[in-house]
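A.B. asks: the sequence and its predicted three-dimensional model are supplied below.
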Amino acid sequence: MTLGGIDLVALMAMLMVASTPILLAATGELIAEKAGVLNLGVEGMMIMGAIGGFAGAVMTGSPALGFLAGACAGAAMALVFGFLTQVLLSNQVATGLALTLFGMGLSALIGKGFEGVRPPATGKLDLGGLADLPVLGPMLFRHDWVVYLSLALIVAVWLFLHLSRAGLILRAVGENHDAAHALGYRVVMVRLAALAFGGALAGLGGAYLSLVRVPQWTEGMTAGAGWIALAIVVFASWRIERVLLGAYLFGGVTVLQLRLQAAGYAIPVQLLSMAPYVITILVLVIISARHRRGAQAAPAALGRIFHASR
């Protein structure tokens, strides 16, 4: 199936791969913000996950251990942020920006010894006869396990937030941390757990970039993916289903601009490179505006400092 010289089946298959890092990072940030914490350090957590996952996979020869190392690196960065903002009560915006700068610098230092190295290949998940289906097989059923994990997490997070007691507590902390504290909930511990989960997903997204999306280590390879994840959460009105839409929209435009370049369309490469960022933000703004009346607002305690003695 081709349209204008572009293979639509290959385009859809690449879309799922390109969207996965953003989807993982945005899902993790959604959980953190639902708990009332604004973490602008997603880019730093992703880049640390990228080098952590790459180094882990190269040194052990196991992609699975590499992904685990990437998730741990992201979670460790998030817990540093959590300690500074939830225990030492530092400003969340400034600390998040500092976390990104710290992650970019530290990853560049660690990654010097891994430049030009190829990581072990991450195999595709064997889905039997589904992979042999015409059209749908190549598009949907020939991917690695991380792609399907990212989709399963969307369902799991929705169920967690809406149908579980723990999800209700998380949302209560994000809406009114003083009331949650008065009811006996440990606000700081809930927020640290949410941050660790979000950091692990951001690190996993970064590891996916360096092990699958672009199987090599390059300094600054996240290239703004963490900031796009942050924007998607905001413009998706803190709703997990819209996070999925936003991530796949960004991934789709990213892949399309690469395909247009490969097909030889006479469009300035600068316009094509900026298109994923511009179009994603514009469409998500339009979606938010159309659903303004029914859209879920930001958590009321988002970014506010909690002090148990007050």
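C.D. replies: Alright, I've got the coordinates.

A.B. asks: could you use CA atoms for every contact and neighbour count after this?
C.D. replies: Noted.

A.B. asks: now the helices: where do they sit in the stretch 101-250 of the chain?
C.D. replies: Taking DSSP state H, counting those that start in this stretch as the criterion, the stretch 101-250 of the chain contains helices spanning 136-140, 145-163, 165-175, 177-182, 187-208, 225-235, 240-262.

A.B. asks: tabulate the ones you listed (TSV), appending distance to Met59 and mean neighbour count.
C.D. replies: Below are the helices of the stretch 101-250 of the chain laid out as TSV (distance: least, Cα to Cα, whole Å; neighbours: other Cα atoms under 10 Å):
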stretch	distance to Met59	mean neighbour count
helix 136-140	31	17
helix 145-163	20	15
helix 165-175	37	20
helix 177-182	43	18
helix 187-208	14	29
helix 225-235	26	24
helix 240-262	30	21
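
A.B. asks: now these in JSON lines, with distance to Ala98?
C.D. replies: Compiled in JSON lines, the helices of the stretch 101-250 of the chain are given as follows (distance: least, Cα to Cα, whole Å):
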{"stretch": "helix 136-140", "distance to Ala98": "39"}
{"stretch": "helix 145-163", "distance to Ala98": "28"}
{"stretch": "helix 165-175", "distance to Ala98": "23"}
{"stretch": "helix 177-182", "distance to Ala98": "25"}
{"stretch": "helix 187-208", "distance to Ala98": "15"}
{"stretch": "helix 225-235", "distance to Ala98": "14"}
{"stretch": "helix 240-262", "distance to Ala98": "25"}
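
A.B. asks: which one of these lies nearest to Thr100?
C.D. replies: helix 225-235 (9.2 Å; Cα to Cα).

A.B. asks: before we go on, here's another structure to hold up against the first:
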Amino acid sequence: MTALDTSASAAPAATTPATRSVVSAKTPILLSVITIGLGAILLLGSQEGDTTFRLASSNDFFALPEVTVPANATGWMAVILMAVVSLEAWRRLQVTRSATPLWMIIGFSVVAMTGFLAWAGADETIPVVGLLGGSILLAVPLVFGALGGVLGERAGVVNIAIDGQLLAGAFAAALFGSITGSVWGGLIGALAAGALVALILGLFAITYFVDQIIVGVVLNVLVIGVTSFLFTQVMVPNTASLNSPPRFSRIAIPGLSEIPLVGPVLFRQTAIVYLLYVMVAVVTWSLYRTRWGLRVRAVGEHPKAADTVGIKVNLTRYRTIVLGGAIAGMGGAFYTLVSVPQFNRELTGGAGYIALAAVIFGKWDPIKATLAALLFGFASNLQGVLSAIGSPVPSEFMLMLPYVVTIFAVAGLVGRSRPPAAVGQPYRKG
């Protein structure tokens, strides 16, 4: 081969364009919008005075001192730091073509929330322990629902019916808890109710190949109608015997519960919250470290390949979706066995859809979905705390805050994510 031939054959390789990864601009845009938004709030509603953050509670090993900061100065300092992080996010996007790291997003969120709270709590005291502890409580049913959603979708079934599973669990917990006089009896009833709703979802979605999203929405509406009817016709006339369940009492873990700030928030909770801690760890370990978890992920990613190696795809999906429904039912039990000692119509208030958003925000990972649910719980509790201290933030805005956080989180902070490849696709053997 001549030198000319060699150069000619090498030419196409030389002109082949290099591939470049596409990095989304959603996160830098969202960080910039939040920074501008907080700056606008400080400009339009200047707050004079100091804000006190109370970090201690009773029975701590030692009391952390209260932190008092100037409201306006702290807010503007937060805006400056947020602007620096936003500029760095844009620099990474334009120069190095890299995504904004998670630690930077977390730091930005902490700084933004500190600045906002300092402005909103001028001349008031913000109970940090109460804010965080209440966030945990409000997030408990969301975490249970998100875990159920992660399991179902990892197996390839879209679980839109999380809200129905939560509501059915709340109803069954109140009913069976009242009949048996035991919180554990109510919890078992909630498990069964959530599993039953999931089984109906599986029957139509897996066996009869009905569109999974439509089935989930219909099940949510059906559960609302059934529980409302039974509440009116059965529970209301027999409130004392059928709608007066016992409640889980708080259990302080010796030693851990006295750790300042962390102890009151995490280790002075009820048994169902401690069960949640265990459930998150078990689901995560099982999904990524066991043969069962490998099979679940296989049928959610490539069911045909799983079938060829002997995995029973539809049976695996059935088992996983029923297990996920039982876990979501436990979240419903939290409403009637911890929060409110009785069942009411539409008690969940659409929490199942927030849990579904946590699944997407958490990229179908149990740990990340749990963190997303905690974020939504914090946003929900924040409105109550700010209303209690007389914050100048309009009450209408505070009511919509959890849903605004949900939209921003899913639309911007989630970045690029890929659901399980076969999610929503029925499997027909052969």
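C.D. replies: That came in fine, so what should we check first? Bear in mind the structure is a predicted one, so any value in this text is a computation, not a measurement.

A.B. asks: superposing both, give me the TM-score.
C.D. replies: Overlay of the two chains. TM-score (TM-score structural alignment, normalised by the length of structure 1): 0.93; 304 aligned residues with a Cα RMSD of 1.6 Å.

A.B. asks: on that earlier part again, to Met48 of structure 1, which of the helices of the stretch 101-250 of structure 1 lies closest?
C.D. replies: helix 187-208 (6.6 Å).

A.B. asks: which elements pack onto that closest one?
C.D. replies: Under the contact criterion of 3 or more Cα pairs under 8 Å, 6 or more residues apart in numbering; DSSP states H and E, helix 187-208 of structure 1 touches helix 8-34, helix 42-60, helix 63-82, helix 165-175, helix 177-182.

A.B. asks: the last one vs structure 2, mean deviation?
C.D. replies: Spelled out, it's helix 177-182 of structure 1. Aligned to structure 2 and superposed, helix 177-182 of structure 1 gives a mean residue distance of 1.2 Å (mean Cα distance after the TM-score superposition for structure 1).

A.B. asks: structure 2: which residue goes with Ile240 of structure 1?
C.D. replies: Applying TM-score structural alignment, one finds that Ile240 of structure 1 aligns to Pro366 in structure 2.

A.B. asks: who are the contact partners of that match?
C.D. replies: Going by Cα atoms under 8 Å, 6 or more residues apart in numbering, Pro366 of structure 2 touches Ala146, Leu147, Val150, Val280, Val283, Thr284.

A.B. asks: can we see that at 6 Å?
C.D. replies: Applying Cα atoms under 6 Å, 6 or more residues apart in numbering, we find Pro366 of structure 2 in contact with Thr284.

A.B. asks: again with Gly103 of structure 1
C.D. replies: By Cα under 6 Å, 6+ apart, Gly103 of structure 1 lies in contact with Gly44, Met48.

A.B. asks: now do whatever residue of structure 2 lines up with it against Ser249 of structure 2, distance only.
C.D. replies: In structure 2, Gly103 of structure 1 lines up with Val223, judged by TM-score structural alignment. Distance of Val223 of structure 2 to Ser249 of structure 2, given as Cα to Cα, to the nearest Å: 29 Å.

A.B. asks: so where is stretch 7-27 of structure 2 in structure 1?
C.D. replies: Counting by TM-score structural alignment, stretch 7-27 of structure 2 corresponds to no residue in structure 1.

A.B. asks: what does Thr308 of structure 2 align to in structure 1?
C.D. replies: Using TM-score structural alignment, the equivalent of Thr308 of structure 2 in structure 1 is Ala182.

A.B. asks: and for Met48 of structure 1, the neighbour number?
C.D. replies: Around Met48 of structure 1 there are 37 other residues, counting by other Cα atoms under 10 Å.

A.B. asks: aligned partner of it in structure 2?
C.D. replies: Aligned partner of Met48 of structure 1 by TM-score structural alignment: Ala168.

A.B. asks: the helix or strand where Asn72 of structure 2 lies aligns to what range in structure 1?
C.D. replies: Assigned by DSSP states H and E, Asn72 of structure 2 belongs to helix 71-91. Across structure 1, nothing matches helix 71-91 of structure 2 (TM-score structural alignment).

A.B. asks: and the contacts of the helix or strand that that helix is followed by?
C.D. replies: For helix 71-91 of structure 2, the following helix or strand on the C-terminal side (DSSP H and E) is helix 102-120. Here helix 102-120 of structure 2 makes contact (Cα under 6 Å, 6+ apart) with Thr51, Ala71, Thr74, Gly75, Ala78, Ser391.

A.B. asks: neighbours around the last one, how many?
C.D. replies: Put plainly, it is Ser391 of structure 2. Residue crowding around Ser391 of structure 2 was assessed by other Cα under 10 Å; the count is 18.

A.B. asks: that older thread, quick one: the match of Gly103 of structure 1 from Val338 of structure 2, how far?
C.D. replies: Here the criterion is Cα to Cα. By it, Val223 of structure 2 lies 21 Å from Val338 of structure 2.

A.B. asks: next one: Ile188 of structure 2
C.D. replies: To Val338 of structure 2, Ile188 of structure 2 is 15 Å away according to Cα to Cα.

A.B. asks: go on, Val280 of structure 2?
C.D. replies: Distance of Val280 of structure 2 to Val338 of structure 2, computed by Cα to Cα: 19 Å.

A.B. asks: next one: Leu38 of structure 2
C.D. replies: According to Cα to Cα, Leu38 of structure 2 stands 36 Å off from Val338 of structure 2.

A.B. asks: picking up where we left off before, taking the contacts of helix 102-120 of structure 2 together, which two end up most distant?
C.D. replies: Greatest spacing in the contacts of helix 102-120 of structure 2, by Cα to Cα: Ala78 and Ser391 (18.7 Å).

A.B. asks: packing partners of the one helix or strand Leu31 of structure 2 maps to?
C.D. replies: Element membership for Leu31 of structure 2, per DSSP H and E: helix 26-44. Helices and strands touching helix 26-44 of structure 2, by 3 or more Cα pairs under 6 Å, 6 or more residues apart in numbering; DSSP states H and E, are helix 71-91.

A.B. asks: now the helix it packs on, how far from the centre of its chain.
C.D. replies: Going by Cα atoms, centre = their mean, to the nearest Å, the spacing between the C-alpha centre of helix 71-91 of structure 2 and its chain's C-alpha centre is 27 Å.
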